[in-house]
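Participant: Structure for this input, please:
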Amino acid sequence: MKLPPRPCGFSNIASQMLNRPLLIHPHKVEVLVCALHTKLGIVKMETIDGVTLEAQGMLHQAELAQQQALARDASYDREGRKPYEMSGDIAVIRIEGTLVHKAGWLDALSGFCGYTTLAQRFAAAFADPDVTGIWVEIDSPGGSVAGLFALVEEIALGTQSMGGKPVYAWVNEMACSAAYAIACVCDKVFGPRDAIVGSIGSVIVHTSIAAALEEGGVSVKVIRAGERKYRGNSMEELDEATETKLQTAVDETRDRFANLVSMGRNLPVADVLATEADWFSGDDAVRLGLMDEVLAERTAWARLEDECDRIKRSERERRHLS
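Facilitator: Next up, the predicted model:
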């Protein structure tokens, strides 16, 4: 018996993205806000620029993904198959698009990647006796905080530095914010000269449509029981207490992120914070300790293969001696 697809669409994504701390590249914030507000009926995009065009494309992809998911009952029989690609004895896990806690049918086709799906893939790879090492290919601007730190903790515990399997991150263009949080706990981080990494900070985007409602002749009165109930909604201007609370949330998230990078990359927390959430590429990223080396992909892959071969030789020798 097949269970119906679990509802997990734009409303779920919006709950993770709006008025919540985010670990995401600045440009992608604009795209997401445009797309989510349009989909939820809050605003309608009418301008033609890079941000709105990209958001329209995201909406089109999401609608297509929803139709395809419903058509195939949003289920896939993985019995007898691995949830990742294999190249020899190396598992390949790809991380692409905006990262969220539960993507549901909004998978890579529509520009989202779910932490829960990634957690399942990493857990399976760490437990798989056929897997000697893990290659993590990343191209993501980051995403939501919910679910992220639980995922990176599991990855960190499974890496070679913790007695597990070697995990190499390859930055295939971008690993920023939440995506860099994943990269930084891998044993090695490599990328080409134009790879973009960092953005070690947090942001909350609050949108007020109060002025637009007033201009349109719409009067909104919020009747609340409890002074803090429904504060931070889009129909009222942001009050000082709510703004202070949101600022505290992003500050705490940034500190937590910086401590994670400090641990994963063996850097002083002060040095991580000194990056001021900027992004870096190539030699600058290496100089700051955010990447290990600028390498061609085949060279980085060969490094992991060599690491896996050493592990296999060591295991054979151990079995022989015992």
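Participant: From now on I want contacts and neighbour counts done on CA atoms only, so please keep to that.
Facilitator: Will do.
Participant: and the gap between residue 164 and residue 72?
Facilitator: 37 Å (Cα to Cα, to the nearest Å).
Participant: for residue 193, same thing?
Facilitator: Counting by Cα to Cα - residue 193 and residue 72 are separated by 41 Å.
Participant: So which of those two has more stuff around it?
Facilitator: The neighbour count for residue 193 versus residue 72, taken as other Cα atoms under 10 Å, is higher for residue 193 (17 against 10).
Participant: Wasn't the more buried one part of a strand?
Facilitator: No - the assignment for residue 193 by DSSP: H, G, I helix; E, B strand; the rest coil gives coil, which leaves it out of any strand.
Participant: Next, the buried residues of stretch 282-294.
Facilitator: Of the residues in stretch 282-294, 282-283, 285-286, 289-294 count as buried by neighbour count, 16 or more other Cα atoms under 10 Å.
Participant: again with stretch 145-161
Facilitator: Under 16+ other Cα under 10 Å, the buried positions of stretch 145-161 are 145-149, 151-152, 155-159.
Participant: quick one: which of those residues is nearest to residue 50?
Facilitator: Set against residue 50, the nearest of these by Cα to Cα is residue 145 (25.8 Å).
Participant: to compare against the first, here's another:
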Amino acid sequence: MSEQQGSNWERQVLEKLVITALKEQGKARNWSIFFKFVGFAWLFLIVALIAGWRHGSSSESTKLGPHTALVELRGVIAARDGASADNVMEGLRAAFKDKNTKGVVLRINSPGGSPVQAGQINDEIRRLRKLNPQVPLYVVIDDICASGGYYVAAAADRIYVDKASLVGSIGVLMDGFGFTGTMEKLGVERRLLTAGENKGFLDPFSPTNPQQVELARKMLGDIHQQFIKVVRDGRGKRLKETPDMFSGLVWSGEKSIEMGLADALGSADSVARDVIKAEEIVDFTPREDWSSRLARTIGAEAGSKLGSYFEMKLK
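Facilitator: Alright, predicted model coming up:
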């Protein structure tokens, strides 16, 4: 081997050693950064939870003076949403439990939603009113209180509206789509196997079955009658029934008062001040505090970083 060849060989070996050492350092640095990030994330999480606990313990509602308790029901009434029965009932229980609550205002702005969720809230309002007869519960309607929203409202002692609020829609619907025509044009064949003649009930990819349609109409009719009974029980002699009252139509706030679906014009502030006579309003609506949001955000970010890191390494 010549002197020049030996020099080249040594240089190549040295370059490989340097490159290998740099790669190892890079890996060690990446892991160090990752573990530092996880450590800081946990630190922030612990601090946030401690701060949230201290905040909650120092602001107990029982330390407040006489007040009107407010609970919000906003949006579509559905499980696992902000307007779920669990959330609304939690707020109502806390409001009635507070010894300084002089009256409860349930402020509704909802187009409706699940009849099951709405029914659970209605039942809970009736139960709480029975257990706490000295604490009235009033519903105040903002923009809209329709369908399931009104199902809830019917349980209140009184209902207050704005003159332009939309109230009513006392009806039940089931909607969907039919794709059989589209499938024929595309040359797609539906292959549906069932055990039970109605297991594919109203399948959108199969032709309409008249017997199933009739069964669905009967089921909707049964739920509609439940809705009507709730309204009649809740409103009693105040209702001035008309042929179209339970047809699914909606009315303005002013018209709803004439029909007995609501009692008077009012807002949360005016009801607290003039009806309950406790002008201070305390919001009992369950809301996710900043520490929980921060913890969830940090957890999601950590998961994203971890996933990205290993995705990068596995490429």
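Participant: Closest one of the buried residues of stretch 145-161 of the first structure to residue 12 of the first structure?
Facilitator: Set against residue 12 of the first structure, the nearest of these by Cα to Cα is residue 146 (11.7 Å).
Participant: isn't there a helix covering that closest one?
Facilitator: No - according to three-state DSSP, residue 146 of the first structure belongs to no helix; its state is coil.
Participant: Tell me which residue of the second structure matches up with it.
Facilitator: Applying TM-score structural alignment, one finds that residue 146 of the first structure aligns to residue 116 in the second structure.
Participant: Distance of its match relative to residue 212 of the second structure?
Facilitator: Distance of residue 116 of the second structure to residue 212 of the second structure, computed by Cα to Cα: 22 Å.
Participant: Kindly report the same for residue 140 of the second structure.
Facilitator: 40 Å.
Participant: Equivalent analysis for residue 98 of the second structure, please.
Facilitator: Using Cα to Cα, residue 98 of the second structure is found at 50 Å from residue 212 of the second structure.
Participant: same question, residue 276 of the second structure
Facilitator: Residue 276 of the second structure is 50 Å from residue 212 of the second structure, where distance means Cα to Cα.
Participant: residue contacts, residue 232 of the first structure?
Facilitator: For residue 232 of the first structure, the contacting residues are 19, 206, 238-239, 242, by Cα atoms under 8 Å, 6 or more residues apart in numbering.
Participant: Specify the local secondary structure of the aligned partner of it in the second structure.
Facilitator: Under the alignment by TM-score structural alignment, residue 232 of the first structure pairs with residue 202 in the second structure. Per three-state DSSP, the secondary structure class of residue 202 of the second structure is coil.
Participant: how about the helices of the second structure, start to end?
Facilitator: Per DSSP state H, the second structure has helices spanning 3-58, 85-97, 115-131, 148-153, 180-186, 210-235, 253-259, 268-270, 290-314. These are given in chain order.
Participant: Please compute how far the third one lies from its chain's middle.
Facilitator: Taking the mean of its C-alpha atoms, helix 115-131 of the second structure sits 17 Å from the chain's own mean (Cα atoms, centre = their mean, to the nearest Å).
Participant: which residues touch it?
Facilitator: With contacts defined as Cα under 8 Å, 6+ apart, helix 115-131 of the second structure is touched by 77-79, 84-85, 88-89, 92-93, 96, 135-137, 148-149, 151-156.
Participant: Using PyMOL, define a selection of the buried residues within the residues you listed.
Facilitator: Of these, the buried ones can be selected in PyMOL as follows, counting by 16+ other Cα under 10 Å:
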select buried, resi 77+78+84+85+88+89+92+96+135+136+137+148+149+151+152+153+154+155+156
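Participant: Residue 168 of the second structure contacts residue 247, correct?
Facilitator: No - assessed by Cα atoms under 8 Å, residue 168 of the second structure is found out of contact with residue 247, at 9.4 Å.
Participant: closest to residue 90 of the first structure among the buried residues of stretch 145-161 of the first structure?
Facilitator: Taking Cα to Cα as the measure, residue 90 of the first structure sits nearest to residue 159 out of these, at 13.6 Å.
Participant: which residue lines up with the closest one in the second structure?
Facilitator: Using TM-score structural alignment, the partner of residue 159 of the first structure in the second structure is residue 129.
Participant: Counting neighbours, what do you get for the nearest residue to residue 296 of the first structure once chain neighbours are set aside?
Facilitator: Leaving aside its chain neighbours, residue 296 of the first structure sits nearest to residue 192 (5.9 Å; criterion: Cα to Cα, 6 or more residues apart in numbering). When counting by other Cα under 10 Å, one arrives at 19 neighbours for residue 192 of the first structure.
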